[in-house]
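Just a sequence and a predicted model for now, questions to come.
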Amino acid sequence: MHSSIDNRPIILTGDRTTGPLHLGHYVGSLKSRVTLQHSHRQFLLLADTQALTDNAHDPEKVRRNVLEVATDYLAVGIDPALTTICVQSALPALAELTLLYLNFVTVSRLERNPTIKTEIQLRGFERDVPAGFLCYPVAQAADITAFKATVVPVGEDQAPLIEQTNEIVRRLNRQAGREILVEASAMVPSVGRLPGVDGKAKMSKSQGNAIPLSASRDDISDAVRRMYTDPYHLRVNDPGKVEGNVVFTYLDAFCEDRDFVEEAKAHYRRGGLGDVTLKRHLEAMLQPLLAPIRERRAFYASKPDYVMDVIREGTREARRRTEATLAELRQALGLFTLS
């Protein structure tokens, strides 16, 4: 199915299946994935196993959102003829590789991982951190190496996970006596995470501060109206603060006319530019961006059997690739086999 691009660099990315995707996902990763599928051999992982590391109490939510996230992929322009969409939990080689790699990583190294330390604090786990959550960097290493990915798009805060993956790669290759696994490089997007419309946290459906890809015209209008600006910018003529102003953060992310954005910032800082006018400019950009995505999403949501076929076919292809990597590594390490 992908023979014409099999010699291209391999890229692995994906999303936890904890809810439908939103505008933050679009600017942070989805938009670039649509472009990268033409230059890379791209695998998209529906990370339901990873989602369980802090959602084991609600597996139904994780299961339900596998289809939701896959529908979002198709809606933004991911082409199954160019990108393999697959389900993490349906790839048993990933679990076996994770278990194997755990023998080459210490608990203290996992606890020192800056990404994991931060996430543990954010979730308030303290010493009650689920073992699956603590070991997530090892599971991610299994995902990346099973596909032999050389490029992994991640946020800047996730870069330590790629570093730990490459540590595991080097240890396993030394153990095997030859290079079986390949190291990966992190691809950090130029645009950071979008804040929620309230300006208090990253965009999140659970926080009620996200703009979903399926947002209606009215939903978009309401979200833009609610966007946090400068609370001390009480009158139009008052000088306003750009830093921390969510509207300007979104303009930086979505407006291609950089001269317009810079002039708007200068105007706002010196006074004379009102929040309502500024928000109208932003909404005028978001409405035409999301309208076709919303329409395509409604189309694919009405064809769940087709979406499931895409997932099944992609998972079959991914299973062949990941099992080949596992077999190669087992043989190189001299593990017991019945054959």
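Arrived safely. All figures in this text were calculated on a predicted structure; none of them were measured in a lab.

can we go C-alpha only for contacts and neighbour counts from here?
OK.

mind listing what L326 touches?
Shown in contact with L326 (Cα atoms under 8 Å, 6 or more residues apart in numbering): A93, L97, A146.

Within the helices and strands, which one has it?
Using DSSP states H and E, L326 falls within helix 304-333.

can you check L278 too?
Applying DSSP H and E as the criterion places L278 in helix 275-301.

Which of the contacts of L326 ranks first by neighbour count?
For those, the largest number of neighbours (other Cα atoms under 10 Å) sits with A146, at 25 neighbours.

Excluding residues flanking it in the chain, which one is nearest it?
Counting by Cα to Cα, 6 or more residues apart in numbering, A146 lies nearest to T322, which is 4.8 Å off, once chain neighbours are set aside.

Run a quick neighbour tally on the one you found.
T322: 23 neighbours (other Cα under 10 Å).

before we move on, what about the one 3 residues further on?
Neighbouring residues of T325 were enumerated by other Cα under 10 Å; the total is 19.

quick one: contacts for the residue lying closest to it once chain neighbours are set aside?
Distance criterion Cα to Cα, 6+ apart; nearest residue to T325, sequence neighbours excluded, is A146 at 5.6 Å. Shown in contact with A146 (Cα under 8 Å, 6+ apart): A93, L94, L97, R321, T322, E323, T325, L326.

does the third one really touch F147, like I thought?
No: between L97 and F147 there is no contact under Cα atoms under 8 Å: 11.6 Å.

second one coming, line it up with the first:
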Amino acid sequence: MLLTGDRPTGKLHIGHYVGSLKNRVAMQNAGTYDPYIMIADKQAFTDNARDPEKIHNSLLEVALDYLAVGIDPAKSTIFVQTAVPELSELTEYFLNLVSVARLQRNPTVKTEIQQKGFGESIPAGFFVYPVSQAADIALFKGQVVPVGEDQEPMLEQTREIVRTFNRYYNTDILVEPEGVFPPKGQGRIPGLDGVKMSKSLGNAIYLSDTEDDLWQKIKSMYTDPAHIRVEDPGHIEGNMVFTYLDIFDTDTEKVAALKAQYQAGGLGDMKIKKYLFEVLNNELQPIRERRAEFAQDREGVLQMLKDGSEKARAEAQKTMHAVREAMGIAYWG
């Protein structure tokens, strides 16, 4: 089974698209897996507990992004985390199998704590969310998890918890997952300013951005501050326009020629930004159009989430029964 998902704290951006969404669609269409895709609203509360309206409003936006990129509810089960209470139960059991010291060593958590500026006021739910994530994967016996490169420490922690559970309770009912990662160099797309793409930093290009939004954002992209005149030689290292062209433009020969011309002098920033706009707009236009179509039937999208959540819960209950039996707490069969 394939298991993956996203937190509903806003619309999804092109970092999500390249980092995992494209992999999910390709694997779904391969017909080899049974994909379960979770909208992790419970996890979103770990750092948005004071803003439940944000999570509520974002739920549908994330679902629309899923459908727009090609995730098909006829091939993939899309469900909502809080609609499967067995996930919370398994998380509670898993918390007894991992130490505080191990959680503190998780590099992904350490980085995110620093980025969010929690200081000494780290919400307990945020601190232990790798355990919740392990339960999300294990409850559905996720064998394959398409994720970005930065999530490998989370997967390793999941594998450790699964091994500990199976060893403690002398069973093999839970499965150690393996990650499927994007092509090298595409795992983490920097934002418009060259730092990590983030909603909170306002440096992201969203899948739902209009053509005008896209152009305004590309015009603001960081290039080479020393490239003042067109005839000046420019640097491509750290130049976000070329970083994006390397990722999104399939015409590698043209990109190589543009790089050479830019480095030699004679190619202006606005010209390459216009070219990048064409490349990105060609990629996003069909996504944008499909999203608009699905958005016209919001009740249908919500029903899709309800149906997927009911199917997911039925699967979760099967695994949870086996977990309780292994732990010796299935007292009434």
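On my side now, so go ahead. None of these values were measured; they are calculated from a predicted model.

Report the TM-score for the pair.
The TM-score (TM-score structural alignment, normalised by the length of structure 2) is 0.95; 329 aligned residues with a Cα RMSD of 1.3 Å.

sorry, back to before: what is the equivalent residue in structure 2 for the residue nearest to T325 of structure 1?
Aligned by TM-score structural alignment, A146 of structure 1 pairs with L139 of structure 2.

just Y232 of structure 1 next, same as before
Superposed on structure 2 with TM-score structural alignment, Y232 of structure 1 falls opposite A226.

Nearest to D309 of structure 1 among the contacts of L326 of structure 1?
A93 (21.5 Å; Cα to Cα).

how near is that closest one to D198 of structure 1?
41 Å (Cα to Cα, to the nearest Å).

Can you tell me the residue that sits opposite A63 of structure 2 in structure 1?
Applying TM-score structural alignment, one finds that A63 of structure 2 aligns to A70 in structure 1.

Just give the number of residues close to its match.
For A70 of structure 1, the tally of surrounding residues (other Cα under 10 Å) stands at 28.

In this structure it contacts A47, no?
No: using Cα under 8 Å, A70 of structure 1 is not in contact with A47; the gap is 10.9 Å.

so what sits against both of those two?
Residues touching both A70 of structure 1 and A47 (Cα under 8 Å, 6+ apart): there are none.

next one: stretch 307-324 of structure 1 to chain centre, how far?
From the chain centre to the centre of stretch 307-324 of structure 1 is a distance of 20 Å (Cα atoms, centre = their mean, to the nearest Å).

how about that stretch: buried residues?
307, 310-316, 318-319, 321-323 (16 or more other Cα atoms under 10 Å).

Would you point out the most distant pair within the residues you listed?
For those, and using Cα to Cα, no pair is farther apart than V307 and E323, which are 24.1 Å apart.

residues in structure 2 matched by stretch 258-277 of structure 1, start to end?
Mapped onto structure 2 using TM-score structural alignment, stretch 258-277 of structure 1 spans residues 252-271.

Can you give the contact residues for that stretch?
219, 223, 229-236, 242, 245-246, 249, 272.

which of those sit farthest apart?
Across the contacts of stretch 252-271 of structure 2, the longest distance by Cα to Cα is 25.5 Å; it joins R229 and D249.

Compare those two (neighbour count), which wins?
Each of R229 of structure 2 and D249 has its neighbours counted (other Cα under 10 Å); D249 has more, 18 against 13.

The more buried one: what's its closest spatial neighbour, skipping adjacent residues?
Per Cα to Cα, 6+ apart, closest to D249 of structure 2 is V279, 6.3 Å.

hang on, the one you found packs against I247?
No: the criterion here is Cα under 8 Å, and V279 of structure 2 misses it with I247 at 10.4 Å.

how about the residue lying farthest from the centre of structure 1, secondary structure?
In structure 1, counting by Cα atoms, centre = their mean, N237 sits farthest out from the average C-alpha position, at 40.3 Å. At N237 of structure 1 the chain is in coil, as set by DSSP: H, G, I helix; E, B strand; the rest coil.

quick one, what contacts it?
With contact taken as Cα under 8 Å, 6+ apart, N237 of structure 1 is in contact with G271, G272, L273, G274.

Name the member of the residues you listed with the most neighbours.
Within the contacts of N237 of structure 1, most neighbours by other Cα under 10 Å means L273, with 21 neighbours.

Before we go further, that one is sitting in a strand, right?
No: L273 of structure 1: not assigned to a strand; according to three-state DSSP it is coil.

Between helix 298-327 and the host helix or strand of S132 of structure 2, find me the angle.
Under the criterion of DSSP H and E, S132 of structure 2 resides in helix 129-139. Taking axes from the mean of the first three to the mean of the last three Cα atoms, to 10 degrees, one finds helix 129-139 of structure 2 and helix 298-327 inclined to each other by 90 degrees.

ok, residues contacting stretch 42-51 of structure 2?
For stretch 42-51 of structure 2, contacts defined as Cα under 8 Å, 6+ apart pick out 7-9, 52, 54-55, 81-82, 123-126, 129, 132.

make it 7 Å
Outside of stretch 42-51 of structure 2, the residues within contact range by Cα atoms under 7 Å, 6 or more residues apart in numbering are R7, P8, T9, I55, Q81, T82, P123, G125, F126, Y129.

Counterpart of the last one over in structure 1?
I take that to be Y129 of structure 2. Aligned counterpart of Y129 of structure 2 in structure 1: Y136 (TM-score structural alignment).

Not counting sequence-adjacent ones, nearest residue to its match?
Q50 (7.2 Å).

which SS state does the aligned partner of the one you found in structure 2 fall under?
Counting by TM-score structural alignment, Q50 of structure 1 lines up with Q43 in structure 2. The three-state label given to Q43 of structure 2 by three-state DSSP is helix.
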